[in-house]
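*Asks:* model the following, please.
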Amino acid sequence: ALTKRNDIPMCGVPHHAAQGYIAKLIKANKRVAIAEQTTEPQPGKIVEREIAQIISASTVDDLSLLDDTRHNYLAAVFLGGTTKKPCLGLACADHTTGEFTVSEFADQQQLEDELTRLSPSELLIPEDQAKELGGLPNSLPYDSYAFLSDQALNTLKDQFKVQSLDGFGCSGMTAALSAAGGALHYLTFQLRRNCDHLKALSVRNVADFVLIDSASQLNLDLVDSRSGKQHTLLGVLDRTSTPMGARKLRDWILHPLRDLSELTARLDLVDSLLSEPYLLTKLRDSLKKIRDIERTTGRLSQGSGNARDLKSLQVSLERIPDLKADLSSLPSADSDLKSQILDLVQEFPGLVETLQNALVDEPPAQLRDGGIIRDGHSEALDELRDASRSGKQWIAEMQASERARTGIDTLKIKFNNVFGYFIEITKAKADQAPDDYQRKQTMANAERFITPELKEVEGKVLGA
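*Replies:* The predicted structure follows:
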């Protein structure tokens, strides 16, 4: 720290280098409050600022700080049920992808095993349950009010804009919904994050999976190993071409299915792909050109994305038609599973066309750098750009035009910070000013005027 106030260490960092310092603080398990200016600077007055958002380990959206092969979960736990028959609710939200799941467990050991599988970056528990749940690793007590059943339900229904949550398949899951409400409250009110991309709840039913305890996960080297990822089951199996696929495969390994028919259908489809090597190669080539759509759209929906995220989205969506066509042509023993996948793969031709027409081929990383939109896409933008590039020429041409129109060869167009652009005519010829000239200021040796046309040009030049 460079200085301190009230024994609180403080220092300032350049705005353009803030991301690097934020990254260091997040890696040190700190939370970072971002304050933004809320009033315009005025001489003699302090500029007001307010906390706009708080960045924590579970909400960081800088892709350089994230492992694209695994989810970045915020988890919340709530102890419900009765003394004789407790029920532990778990909610997990990945703020970077929009995934929001809930599940319930009969005992704490099952819950701890699931937390080991998910490895959340933050874990919330109600303050009034710290005694019962405080033993959970890296738990963070949070406002108990947010976990109360009625409050949690209202928080969730407001988020999803529904009258009932039964449509998400979580009817009767009181403990899980309390946990979900607490997690959402923490994101929106404590961290002040935009959660519009969290659009639905999905239920992870523990009865659908083979539950692997923590010790077995470690001893079987499923996804982590003391000797490195390459010596794990995930390392052997992972031939995925996209970050979304890598995250999905990791989740499948940690949550093996119990349903034999579903497993068989999945393996039959894999077998169909392996029997068509040319088609498999084409699919892989298409997939390799698809970026991390989940996290890209997450960043864009939160307003933290940039032009390169838009370009990434464009490039990814351009591959969807070919990908869908190749998958449709795949001979498959299980047409139902293939049909389900094809139904989920959506094309967005209108959005792709808009992005293709609007974005330059290589947009800058920062929005403030400009040059994101192609010339010719927007007539209004082209005019502003022309004004920015040719502002001095516009003013010079207008001055020559006004001299010719008025016959006043000493007429000048000038600029200052008080009036902006104005027309100045010497006192001797001020009476020759046309009727459309509006007197703005009288000087000792000159009169200053403005015209609607001059103000229009000024708006374009200065606004550009």
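*Asks:* when you work out contacts or count neighbours from here on, use the C-alpha atoms and nothing else.
*Replies:* Noted.
*Asks:* assess the claim that residue 331 and residue 272 are in contact.
*Replies:* Yes: A contact is recorded between residue 331 and residue 272 when judged using CA atoms under 8 Å, the distance being 6.6 Å.
*Asks:* overlap in contacts, these two.
*Replies:* Residues within reach of residue 331 and of residue 272 at once, by CA atoms under 8 Å, 6 or more residues apart in numbering: there are none.
*Asks:* what lies in contact with stretch 25-34?
*Replies:* So stretch 25-34 is in contact with 22, 51-57, going by CA under 8 Å, 6+ apart.
*Asks:* narrow those residues to those that are buried.
*Replies:* Buried members of those, scored by 16 or more other CA atoms under 10 Å, are 22, 53-57.
*Asks:* can I get these in JSON lines with distance to residue 66 and secondary structure?
*Replies:* Conversion of the buried ones among the contacts of stretch 25-34 to JSON lines gives the following (distance: CA to CA, whole Å; DSSP: H, G, I helix; E, B strand; the rest coil):
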{"residue": "22", "distance to residue 66": "13", "secondary structure": "helix"}
{"residue": "53", "distance to residue 66": "19", "secondary structure": "strand"}
{"residue": "54", "distance to residue 66": "17", "secondary structure": "strand"}
{"residue": "55", "distance to residue 66": "13", "secondary structure": "strand"}
{"residue": "56", "distance to residue 66": "12", "secondary structure": "coil"}
{"residue": "57", "distance to residue 66": "10", "secondary structure": "coil"}
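*Asks:* here is a second sequence; please produce its structure as well for comparison:
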Amino acid sequence: MKLTPMMQQYIETKKQYQDCLLFFRLGDFYELFFEDAEIASRELEIALTGRDCGLDERAPMCGVPWHSAHHYIAKLINKGYKVAICEQMEDPALAKGIVKREVTRVITPGTVTDPEMLDEKKNNFLMSVYCSRNYFGIAVADVTTGEFYTTQLIYGNTVNKLFDEIYRYQPSELLVNQQFLKNVPGETLDILKERMGIYITPLDDEYFDRNKALSGIKNYKGCNSIEQDEFALCASGALIGYLKVTQKVDLNHIKEIQKYKIENYMIIDSSSRRNLELTETLRDRKKRGTLLWVLDRTMTAMGGRLLRKWIEQPLLDVDEINRRLDAVEELKDKFMIRSELRELLKKVYDMERLASKLVVGNVNARDLLALKASMGQIPSILDLMSDLKTELCVGIRDEIDHMNDIYELIDKSIAEDPPVTIKDGGIIRDGYSEDVDTYRKAFTEGKQWIADLEAKERELTGIKNLKVRYNKVFGYYIEVTKANLSQVPDRYIRKQTLVNGERFITEELKKLEDTILGAEEKVKNLEYELFCEIREKIAAEVHRIQRTADRLAQLDVLCSLAEVADRENYVKPVVHEGSEIDIKDGRHPVVEKVLGSSPFVPNDAYLNDDTDRVIIITGPNMAGKSTYLRQVALIVLMAQMGSFVPASKATIGIVDRIFTRVGASDDLASGQSTFMVEMTEVANILNNATPRSLLILDEIGRGTSTHDGLAIAWSVIEYINDKSRLGCRTLFATHYHELTELEDKLTGIKNCCIEVKKRGDEIIFLRKIIPGGADQSYGIEVAGLAGVPELVIERAKHILNELDAADINKGGKARKKSTKPVDGQLDLLSAGMLSKTEREVIDEIRALDTNSMTPWDAMNKLYYFQQKLK
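*Replies:* Predicted coordinates:
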């Protein structure tokens, strides 16, 4: 048996795209065959049928309509599949033999461009990672916006830094070389794939070849800056090569290859990003409940993406930070201008992604109208911005392009209400093309033209029964009876002789026939050709569109930050190069927003690199320690991204890195316990923090025994506080009250606690940070608030009283005298629960009447206690 020609064509095409589901165009459907059909049928829940293919058994087959295929493709991409689109490259009616077909595009998670498949306010990044020994090259691109970034990691703990960059960009797809798969632990790959949902695509090493990389990037702006950075170069070359293979078009919309260093921005490792919940919540990875959720009042999709980038990449340049802050202040103060700008920006579509669609070639007429509508807002935006005086606002205004030429081209060429598809006609405006207008008239007025011609010919020839008729064989013709043939003029051309007369054609009727016959098909084809010409003209100006889109996005973000500052009563921070962080009446931006009308208790914070380096915070659980820690970190981050902050006053000394260690959980997949996870995070912080960093540490050492945990926490504080080792600004929350003794031992450490009011067995959290250490933990009271059974609470109180009486783990005055730390070191005492016998001995000692005992009685009693305890 032999496969049919069409199926042979399918098999040959499929061989080239083994890792893809092949959407094979047959008429009005995309069909899938064999294993692809079985997968698609299962994943899309569509019927699986069969087709004769020349073999003994029918080939499994399923299909989807071509006009709604994007819905099905989106489902497959979301489920982790790649899709290759194989189109008919010629009209089946005109084809000789098998219709020519080619794969026109490969859609992967990182190369999706369909807006319906994307979050409009989030980039869809494709990342390429080149691994060579312990060095990494990174390249990141968003096909939908034309952004392209690259860097390399060659110093320090590069694996951790790589993971941090992956977490920051959150790519949909990761391109890796074979060495990457060998060097990166399997559990890390599982985290990337399973937890983060990243599609990992291994590429052959030839993609990462240096010479091929140089050739591939040579035509892009910024390529010269990375020629000497071998690892970044190889990663960039592989990414460009992969895009060319999958997109099959010139990538003219890629703005430039932008080289960066991770040290150019505030470094926030992946753990800290999660803990601070910058763009997604820790529990369910949603936007609501994050800093982005609070600050995002952007009116455009491109503004939303840029705001996310500002949050993820706080600045270190004080001048640039203050330029942003000045612009936000001006827009905050000029309420009417800001409100009108926001209304105009609301009418601006996603110009970045529209520009990319132009270059990729999948833009339709409605997209061009969206582009025109966006450009239509620019004159009014520029008029309003003429009243803005700050440096950043003036710079944005000066770089916005009117683009009148593009606006006018679209306005005069594209119809007001075109169809979605570009081959159905009705997309070119009347008056733009004389030929289109003629064909449209022929299509709608053809019958009247024939009737008018018939009347004219009767009058000119005097033949009263002359008729103009049509049939499928001969087309249009003039029919004259035999009795009137003598009156036929010479300009008539004989076409057919009949029994009762003759049929003729004239030059005028020929032209009319050419115009009328197939007018609908001709006008569709002509409109499509004209649309492609218009699209190419606009695509040639893509960089102008992108530059203006970028400036409008900046304006949108500044307006958003100003709007939030105005509505939420935020203040402009003072950002400087020094170390002092002084926050008055600081508030947690997210918690405050969630509370709504309920009041949020504000708190001050003061840190520097001298007298107040490490602040040790004690107090009960649920009292607000973690909220306070996070709010200080978020206020610093907001200030350095250029935002106003939730406080009555804030002075922020530049922070180069923020590290947090807040809470921990088992990582069973990689065999790590809670304590191991905690210590791994602590190690990362201590190994990578600098004197200009801000550390947020909560409950260090709680995952092991009391003595071990206390010893580790004590030692960590000493290390952080020591300026010869680290000496950076730190907030350290703990339940180890012994640590408060460090304030008297070491310079730079201060104690603070959460104020609590107790009424009998009831406690009230005042959520106020005050100087000094907490007098107790109130753990039993918190357990009661949590709903622990009363019997358990009462037993806990009894045990606590026994422990206090034995002066174990309490650290009372007597114990403090006898266990005073020497040279800053803690003398650790034995701790644990008392046995039944030990409690009996204690009770008997309490019951003794020592005043009535003789020395001999006392010695006998002491001997008795010794024997009983033995």
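*Asks:* what packs against the helix or strand where residue 218 of the first structure lies?
*Replies:* Of the helices and strands defined by DSSP states H and E, residue 218 of the first structure is found in helix 214-219. Packing partners of helix 214-219 of the first structure (3 or more CA pairs under 8 Å, 6 or more residues apart in numbering; DSSP states H and E): helix 108-118.
*Asks:* what range in the second structure matches the helix it packs on?
*Replies:* Helix 108-118 of the first structure lines up with residues 159-169 of the second structure when matched by TM-score structural alignment.
*Asks:* got the contact list for that stretch?
*Replies:* Identification of contacts with stretch 159-169 of the second structure by CA under 8 Å, 6+ apart yields 125, 134, 136, 153, 184, 268-270, 312.
*Asks:* what of stretch 38-48 of the second structure?
*Replies:* Residues lying outside stretch 38-48 of the second structure but in contact with it, judged by CA under 8 Å, 6+ apart, are 21, 32, 37, 60-62, 72, 75-76.
*Asks:* just the buried ones from these, in ChimeraX syntax?
*Replies:* Filtering the contacts of stretch 38-48 of the second structure down to the buried ones (16+ other CA under 10 Å) takes a single ChimeraX command:
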select :21,32,37,60,61,62,76
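*Asks:* so which of the contacts of stretch 38-48 of the second structure comes closest to residue 290 of the second structure?
*Replies:* Taking CA to CA as the measure, residue 75 is the one of the contacts of stretch 38-48 of the second structure closest to residue 290 of the second structure, at 27.5 Å.
*Asks:* helix, strand, or coil at that closest one?
*Replies:* helix (DSSP: H, G, I helix; E, B strand; the rest coil).
*Asks:* what of residue 193 of the first structure?
*Replies:* Here residue 193 of the first structure is recorded as coil under three-state DSSP.
*Asks:* so it is in contact with residue 56, correct?
*Replies:* No: under the criterion of CA under 8 Å, residue 193 of the first structure lies out of contact with residue 56, with a separation of 10.4 Å.
*Asks:* for residue 90 of the first structure, which non-adjacent residue is spatially closest?
*Replies:* Using CA to CA, 6 or more residues apart in numbering and skipping residues adjacent in sequence, the residue nearest residue 90 of the first structure is residue 77, 4.7 Å away.
*Asks:* now swap in residue 374 of the second structure and tell me
*Replies:* That would be residue 348: by CA to CA, 6+ apart, it lies 4.3 Å from residue 374 of the second structure.
*Asks:* residues near the equivalent of residue 251 of the second structure over in the first structure, how many?
*Replies:* Residue 251 of the second structure maps onto residue 195 of the first structure when the alignment is built from TM-score structural alignment. Close neighbours of residue 195 of the first structure, defined as other CA atoms under 10 Å, add up to 17.
*Asks:* which of the contacts of stretch 38-48 of the second structure lies closest to residue 440 of the second structure?
*Replies:* Closest approach to residue 440 of the second structure among the contacts of stretch 38-48 of the second structure (CA to CA): residue 72, at 35.5 Å.
*Asks:* quick check: the aligned residue in the first structure for that closest one vs residue 28 of the first structure, distance?
*Replies:* Structural alignment (TM-score structural alignment) places residue 72 of the second structure against residue 21 in the first structure. In this view, residue 21 of the first structure and residue 28 of the first structure are 11 Å apart by CA to CA, to the nearest Å.
*Asks:* what's the answer for residue 90 of the first structure, then?
*Replies:* Shown here: residue 90 of the first structure relative to residue 28 of the first structure, a distance of 26 Å by CA to CA.
*Asks:* neighbour count: those two, which is higher?
*Replies:* For the pair residue 90 of the first structure and residue 28, the greater number of neighbours falls to residue 90 (29 against 10), based on other CA under 10 Å.
*Asks:* assumed the more buried one was part of a strand.
*Replies:* Yes: with the criterion set as three-state DSSP, the secondary structure at residue 90 of the first structure is a strand.
*Asks:* surely it touches residue 100?
*Replies:* No: applying CA under 8 Å, one finds residue 90 of the first structure not in contact with residue 100, separated by 10.7 Å.
*Asks:* show me where the stretch 351-500 of the second structure has its strands.
*Replies:* Under the criterion DSSP state E, counting those that start in this stretch, the stretch 351-500 of the second structure contains strands at 467-471, 475-481, 493-497.
*Asks:* right, so of those strands, which gets closest to residue 357 of the second structure?
*Replies:* For those, proximity to residue 357 of the second structure was assessed by CA to CA; strand 475-481 is nearest, at 42.9 Å.
*Asks:* for that closest one, give me the average deviation versus the first structure.
*Replies:* Following the fit onto the first structure, the mean deviation recorded for strand 475-481 of the second structure is 4.3 Å by mean CA distance after the TM-score superposition for the first structure.
*Asks:* which non-adjacent residue is nearest the residue nearest to the spatial centre of the second structure?
*Replies:* When the second structure is reduced to its mean C-alpha position, the nearest residue by CA atoms, centre = their mean turns out to be residue 122, at 4.1 Å. Once flanking residues are discounted, residue 122 of the second structure sits nearest to residue 305: 5.1 Å by CA to CA, 6+ apart.
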